[in-house]
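J.: Here is a sequence with its predicted model. Questions after.
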Amino acid sequence: MKVVGVVNFVRYQANHLYQNPQRTLAILEVFWDFSRRYFFALAFWSLFAAKIQHLYAHLYSLPLEKFLLWGPSFFFQDVAILLLFRIFVKKWTGLIAAFNAILVLPASLIVSGMAAANFSVYVFTGAEIHWRQAKTFTGNAAALRTLLSGLTGFLIGEALLVAAALFTARPIHSFSGGVLHVLAWPFRWLTARLRPCVEPWLQRFQKRNAKNTSLPDPRTYEQIHLEDDYLNDSAGEEEDEEGDYLLDPMGNSRAHEHEFSTQEQRRRTDRMLPRVLVLAFVFLAATLRIVRPSDPMYLYLSGTLPLASFFEGGHRNTPVDTAGLPRSEYRYLDKSTSQGTPPSWDWLSGEPGAGFEDWKTMSNESLHYSPEKNPMHISNLQQPVLESIRSALSDGSVKIKHVVLLKLESARADTFPIRKDSFLYDRIAETHKDKEIPADVEKIIANLTRTAEHLTGFDSGFKHDDNLYSNPKAYGGISARNAYTTSTYTLKSLTGTLCGVTPLVADFNREWEYDIYQPCLPHIFETLSHQKGIAAEPNTTDDFTQWPWHSIWMQSVTDSYDNQDKLTPVLGYQEKLTKEIIEKPGAKHYPVKTKEVNYYGYIDGELRDYIRDAIDDAERDHERLFLTHLTGTTHHPWGLPNDTYASLLGSTKNHNEDLNRYLNAVGYQDTWLADILAILEEKGVRDETLLVMAGDHGLSLPNDGGITPYDNPHVGSFAVPIVLAHPKLPALEVSGPVNSNQIVPSILDLLIESKSIGEESIQPTKDILSLYEGQSLLRPLSQEKDGMQNWQYTVMNTGGSWLAVRSGAKPQFRLVIPLVNDVEWRFSDLNADPNELAPVSRFSLADLATVIRKEYDDEALRWLYDAAYVTNWWVEQNWKKYGYHPKDNDDD
């Protein structure tokens, strides 16, 4: 009955308001009169807090002299919008008040929400929000759950803005009113001089109009006071709270309101000093804005929050802004291309399958990436297999029946394994008393990544007093010591690893929409399954080289984020298991045994029985298994079953709690790898399985507190482990700089050299191997040829803003190149600064070159220019290879 009564009351009031619009207007006017100062103060603090944070984030991206010179002009848009807001929140009445309320209220709330969101993202990730990318995070449930992970920071930021607005609403309102009063002084002066000339004409017009116009009905007539107090020096008196003052906004405001009349308060802002201060600042800001160079970096720093979503960066005539770049020895690239007619192969007869679509027409119009045409391509396939593994491959002891590829989420290179006396070890020690790790904690750390230590053969420096892994110490295989990912965005990194390409230079997962210009591993295995000599079904031969391949994808987390569910089939997978599948009642091992540990899904261990089944099915059906597993437990917020964490750090300050959770998750992942090894042993396929492990990206959390690689150019987000493990291979460490696009050619090379494919499949595999840009890890790496360095690229998260480059010939240098106008150039010398404590950042190449010229030698400067020039050509070729046209995607 109470509910019904409330509903009826609300319905009655709504109907009453509908029938009495004047009452509705009156109520709205009362509300607006009560709240207008607050909403103006909320917009005031939101705009200025966001701008100060924005400038702080880019404090060292401009030379100091430029920052000081043009600094006042960076606030021009903010001040202009606030003054416009101040006019709207003046004490209007009637319909004008209603219109202003409808305009200002949502605008203030939107601005404060954007400021709070930007605050949250910056505090927790170290990066600002790029509002042009924000719409991607509203597309699905997984993306929204990602956003909600920063809800605490957002609420804190919003609470601070609300509190500031509540306590300063009146002085902020009055202060800005005083500024407007001063700014209106020239107009009042001009109006006073023009009035004698205009008044006679106005009087005649009013008399003529009065004869032809009947008086309004007195019952509906409502006089609306519309005098502009700032333009009319003789305006009527306003309420005390509308008084504006300029020099003393915080002190004795109420005393002033009672002590002085409105006219007296206005005389204060009519004095010479307030006029000089306000008009001088406005004149300075306007002048600086007019004469300021038309450089996009200044426009970006000047941008105010409401307009941020309409302009950020944008495309240029060329991908890389090379203004000021001297004449390069690589200028011959301008007339080169990396595409040509697809090669003709006898074994690829009939209708080409998925991944080989470019071979369907075989016309001159059909173009495909061509290593022969690509002037940047450097191959090492002509080199002999490394001597340390040559005999093992040639004597037939290495058999590869199955391939298991593990894509390790957020795996830093220095956590695979954790080493004593490393940066990460010292980072942990800093949090303890006297910077000494207690013995019991060090014992936990020593055992945290034992499986990684076993798989790589890298010496961790810790002494172990058990026989967890029997001799030989190393599992066996190839381990890269200096490996970078192809992308710090997970889904792009997957494409780079599985297809041997550098991902598309465009924001987010777009590869599935375009032509992934090389066949991916599932495509290759499917093609090999149709070569001569492969046993037809039912398959009864025991010679696994005659078995067909079966590709399956597994992850215990969702694949609904950013169209991953559309990417997986494009990569060629015939079967998949994801969170959405394993939690269905019809799943084979339903129900799941644990709760969700993060906003993506379950712990990796939920796939244990499914991996067993995949191996059993492959062995039973005489199929070769290619199993790809993307781990998820090491993703933020690093949830573990039962929230069980060891205390590895001595303090919880400065992101230490996050680091402690991350290290515990790394320990869980290491245990999960041990479980996978145990499953291979249990199923009797350990000695016939190539186990490939690669990080999707790193994480700069120990370095700068970054909990995500989003817009984070730190080297900690790039360095990842890459391991091709097989128990019959000797342990081999590759110390040269490598990239994860070398995984596909290395797997194919291993299959050929170990004779793990049938005779009929060797030539097709060699032909396909010759297509790839990356070099094989089985052979000596070639880092320079005919003056061309072996350039390695990483597409930074989210893909369209930044591109990182290094070269195998000079791996100490690292350059992060902006592809839009709202991010900086960033240079570092890892020999001098291995942890990138002091990289050089500038908004323009010319400014960056000036610093490099002063602080480094000519070699670094030449490398900088070469990297910029080559990258400009390379990005255009990247778009052509994918069939991507950036101008057609400006609104995406």
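T.: In hand now; what should we look at? Residues are numbered from 1 along each chain as shown.

J.: Could you use CA atoms for every contact and neighbour count after this?
T.: Fine.

J.: residues in contact with Phe44?
T.: By C-alpha atoms under 8 Å, 6 or more residues apart in numbering, the contact list for Phe44 reads Leu82.

J.: quick one: it is in a helix?
T.: Yes - with DSSP: H, G, I helix; E, B strand; the rest coil as the criterion, Phe44 is part of a helix.

J.: What's the separation between it and Asp658?
T.: 34 Å (C-alpha to C-alpha, to the nearest Å).

J.: same deal with Gly477?
T.: 33 Å.

J.: ok, now Leu381?
T.: 44 Å.

J.: I'd like to know how many residues surround the residue found closest to Ala49 once you drop the neighbours it is linked to in the chain.
T.: Nearest residue to Ala49 in three dimensions, chain neighbours excluded: Ala115, at 7.4 Å (C-alpha to C-alpha, 6 or more residues apart in numbering). By other C-alpha atoms under 10 Å, 27 other residues sit near Ala115.

J.: what residues are up against Ala115?
T.: 46-47, 49-50, 157-158, 305.

J.: Which of these sits closest to Gly705?
T.: Gly157 (18.9 Å; C-alpha to C-alpha).

J.: Which other helices and strands does the helix or strand hosting the closest one contact?
T.: For Gly157, the host element (DSSP states H and E) is helix 151-183. Helices and strands touching helix 151-183, by 3 or more C-alpha pairs under 8 Å, 6 or more residues apart in numbering; DSSP states H and E, are helix 21-57, helix 76-88, helix 94-125, helix 262-269, helix 272-291.

J.: Reformat these as a markdown table; add distance to Tyr610.
T.: A markdown table is the format used below for the helices and strands packed on helix 151-183 (distance: least, C-alpha to C-alpha, whole Å):
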| stretch | distance to Tyr610 |
| --- | --- |
| helix 21-57 | 46 |
| helix 76-88 | 57 |
| helix 94-125 | 35 |
| helix 262-269 | 77 |
| helix 272-291 | 63 |
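
J.: To Ser735, which of those lies closest?
T.: helix 94-125 (31.0 Å).

J.: could you point out which element follows the closest one?
T.: Using DSSP H and E, the helix or strand that follows helix 94-125 towards the C-terminus is helix 141-148.

J.: ok, structure two:
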Amino acid sequence: MASRSLFVVPSLIPFTYSLLVVSCLTSKFLHLALHWRSVSLVHFIIFLPTLFFWDILVLVIVDKDRVLTYGASAIQIGFFWETGSQVEWGASSSFLRDPAAMKILFSGTKTQRLEYPFPMLTAPDRWQSPSGYSPGLTPGNHSSLVRPEWLPENPPSGFDRWLTDVQRHERIKNGEKDKPNQCMREHKTYNAVTDSTKISNLQEAVYPVLKDAFNKNAIQIEHIVMLVLESTRKEVFPMKEGSFLYDTIVYSHDEDARDTIIDKLAILTPTAQMLTRDFATNSTGDKMRFDNDDVKWVDRIPLDMGGINVKGALTASSLTLKSLLALHCGVMPLPVDMLEESLLEVYQPCLPHILSLFNTKKLADKGKHANNESQLVRERPWKSVFIQSSTDSYDRQSNLTQQLGFDQNIVKETIEDPSATHYPPKTKVLNYFGYSEDEIESYMKDLVFEAAENKTRLFLSHLTLTTHHPWAYPSTFKDENYFGRDRWNHRDMNSYLNTVRYGDAWLGKILGYLEQAGIANRTLVVIVGDHGQAFDEDDGLQGTFENSHISNFRVPLLFRHAHLPHMDIEANVTTGMNILPTVLDMLVESKSLNEADIEIARSLIHEYQGQSLLRPFISRDDRIRRRVWNIGIINAGGSLVAAMSADLPYRLIVPITRHGHGMNGKRDSETLFEYRFTHTLVDPHEQSPLSQWIFTDLRKAVREEYGEEAEDWIEEARKMVQWWVVEQKRIWNYS
């Protein structure tokens, strides 16, 4: 008798289908394991079928087609491999509409008006009359948008909300603007005068120590550099003692090895320490100083100078491109999946648009200023450049960059173009997005030195990449091990820390080039994180996708200038809302603009929703009894929103799905998300959040744990989110 093999190789289709079934089910069971404490047995039994509905539907459909089997399996397995999250098949249409977003799935992949819910806060007795450049505040009045006197009759790009109906129609007819959604009956606009949530601090005086420097004409801003640090959580800018992350690393080591790791962590981010003046402590108890040759870049300016370090900054979104939009334009993104904003009209002028408008106001005859260097600088044109080492093909970023108004765009595709200045690339592709920052070093250096030599005012915006998942770094970069026990379980965090160290050195290189070009003392450098980065060590859930953990939202924010006195400001502020008003205010106060530009900036700054951080931040305006709300959109955008207010240490996560979960306080059968509350003083790293499927259950739990004030606050926060979601879609004209 012929012998038989003991091993039978299954055919590919059944095997792949089986793998899909197993991966779908195991990811669901993992989800249940993470959330089992927050749901009662009765609710568990009632809603269990809804948890598996979409997956079962997918399994039934793909069982009939081998191509669908391959595709669904690749998406499900790859997405979990890259993001640690399960695929929400019910939200798949958002990805399918965007070819670039599909790269994540297959790379390995990871207007109506709703009335303001607190009408007593917008009553006429709370209105503010116009004064000086301030147009006043009449929330709830729904008055018409007033056209600024300085705006050209035919508004330039970026100032579209002041277009007349005739102008808008003409631009659509001429192909200058996309056709609006046919369901849209009228074009909505944002109006700062009627904004029910706006609180301005422009009536407050500039901080005295800053005002003194401005009055002495010590601060000149010829150039602006914005450095957006990818996935950089505040705890690593700088890395120092006193944080949850720091303790996690140190206590992974045996006691006799802790001095060594403390010293290693003390030199992980020297550039960040010098910039923030927030120095780490070594194992002997001494503060680090870095005034020698141990680091490649040393900050030589006095410790009492250097700029404003903001403690308490929060990103507007844990999705990079939504965050970029907010940072450059002073707007809040749309609470929908992915970058739908790229198809719409940004409701505020972005910083490149403003600088472009300034260029139209320059004097044709500069002869009378020939002997006045400062005045000559004010008459020089601005050039806006965006640069990154990664691709801009993901989720329509190329459209976004064009929307933001940049004059030049340098990305991965530029680097790989045979006509590029420094072609061919000198390094290998780092990850599925692009190269390390080493590859754009020559381009960065060119931009800085050309601005100095050509007498052009430069606005340079740079998004880093290396600190993005999968946290790879160039082979020439020496890696370190930061963990003691269970190193394998901490491998992702360890790789991240190495990329943070790489990024810190890269930041020092950029600052060094500004010094070498002789423009460092005339350059405002804004350093900010696009969002944070949560790991398993934080809360058992890694990544930003549908992950509400606060480590994804706390980010660094720094305004660096050599002649600006150093200040630490502690305020819970949304980065995207407050950077642009602060930059405009600084340009005005430092007299770094000509007279025409100053008039525009003084008027335009009142149009933005945020506040200037040159002045005391108002977290709650007792005159009108309104508080500042910090709303954060959780990646991918359309499922969860984080709500905080600047005046109280509370945080609420609200599900915002289309069918109403989170919007009416009832459990939605098509969502998998809970309400989540934390007290950020009692539990700053969210180790013990309160979570419930039903809002009334959460209210009860919050009252029992934290009292009536916290209970009242979460009710107010939920109503605010309800209104805010609808209002954002209205002012974005999103249908």
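T.: The structure has been received and is ready for your questions. These numbers were taken from a predicted model, which means no experiment stands behind them.

J.: Please state their TM-score.
T.: Once superposed, the chains reach a TM-score of 0.82 (TM-score structural alignment, normalised by the length of the second structure), with 663 aligned residues with a C-alpha RMSD of 3.6 Å.

J.: about what we covered before: off-centre distance for the helix holding Gly157 of the first structure?
T.: Centroid separation for helix 151-183 of the first structure versus its chain: 31 Å, with C-alpha atoms, centre = their mean, to the nearest Å.

J.: Okay, angle between that helix and helix 76-88 too, please.
T.: Calculated by axes from the mean of the first three to the mean of the last three C-alpha atoms, to 10 degrees, helix 151-183 of the first structure forms an angle of 70 degrees with helix 76-88.

J.: Out of the helices and strands packed on helix 151-183 of the first structure, which is closest to Thr527 of the first structure?
T.: Of all those, it is helix 94-125 that lies closest to Thr527 of the first structure, at 43.1 Å by C-alpha to C-alpha.

J.: Next up, the contacts around the one residue sitting closest to the centre of the first structure.
T.: Residue closest to the mean C-alpha point of the first structure, counted by C-alpha atoms, centre = their mean, is Tyr710 at 2.8 Å. Remark: with contacts taken as C-alpha under 8 Å, 6+ apart, Tyr710 of the first structure is in contact with 125, 127, 488-489, 796-798.

J.: Tell me the secondary structure at it.
T.: Tyr710 of the first structure - assigned by three-state DSSP - is coil.

J.: do you know how far the counterpart of it in the second structure is from Pro99 of the second structure?
T.: Taking TM-score structural alignment, the alignment pairs Tyr710 of the first structure with Phe545 from the second structure. Separation of Phe545 of the second structure from Pro99 of the second structure (C-alpha to C-alpha) stands at 19 Å.

J.: what's the answer for Gly78 of the second structure, then?
T.: In terms of C-alpha to C-alpha, Gly78 of the second structure sits 17 Å off from Pro99 of the second structure.

J.: Compare neighbour counts for these two and give me the winner.
T.: Gly78 (22 against 13).

J.: quick one: Gly306 of the second structure and His563 touch, right?
T.: Yes - here Gly306 of the second structure lies in contact with His563, judged by C-alpha atoms under 8 Å, at a distance of 6.4 Å.

J.: anything in contact with each of the two?
T.: Common contact partners of Gly306 of the second structure and His563 (C-alpha under 8 Å, 6+ apart): none.

J.: And for Pro818 of the first structure, the neighbour number?
T.: 23.

J.: and it, what pairs with it in the second structure?
T.: In the second structure, Pro818 of the first structure lands on Pro655 (TM-score structural alignment).

J.: my guess is that match meets Ser639, correct?
T.: Yes - counting by C-alpha under 8 Å, Pro655 of the second structure sits close enough to Ser639 to count as a contact (5.6 Å).

J.: Quick one: the strands in the stretch 251-400 of the second structure, in order.
T.: Along the stretch 251-400 of the second structure, the segments classed as strands by DSSP state E, counting those that start in this stretch run 305-314, 382-388.

J.: Output those strands as CSV; include the columns mean neighbour count and distance to Lys426 of the second structure.
T.: Below are the strands of the stretch 251-400 of the second structure laid out as CSV (neighbours: other C-alpha atoms under 10 Å; distance: least, C-alpha to C-alpha, whole Å):
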stretch, mean neighbour count, distance to Lys426 of the second structure
strand 305-314, 23, 35
strand 382-388, 21, 16
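
J.: Relative to Ser40 of the second structure, which of these is closest?
T.: strand 305-314 (33.0 Å).

J.: Just give the nearest non-adjacent residue to Gly353 of the first structure, would you?
T.: Distance criterion C-alpha to C-alpha, 6+ apart; nearest residue to Gly353 of the first structure, sequence neighbours excluded, is Thr527 at 7.0 Å.

J.: Would you quantify the distance from the one you found to Leu498 of the first structure?
T.: On the measure of C-alpha to C-alpha, Thr527 of the first structure and Leu498 of the first structure end up 15 Å apart.

J.: From Met644 of the second structure, how far out is the nearest residue to Asn552 of the second structure once chain neighbours are set aside?
T.: Excluding the flanking residues, the one nearest Asn552 of the second structure by C-alpha to C-alpha, 6+ apart is Gly532, at 3.8 Å. Applying C-alpha to C-alpha, the value for Gly532 of the second structure to Met644 of the second structure is 16 Å.

J.: The two - which one has more neighbours?
T.: Gly532 (29 against 24).

J.: Assign the counterpart of that one in the first structure to helix, strand or coil.
T.: Taking TM-score structural alignment, Gly532 of the second structure has Gly698 as its aligned residue in the first structure. Under three-state DSSP, the three-state class of Gly698 of the first structure is coil.
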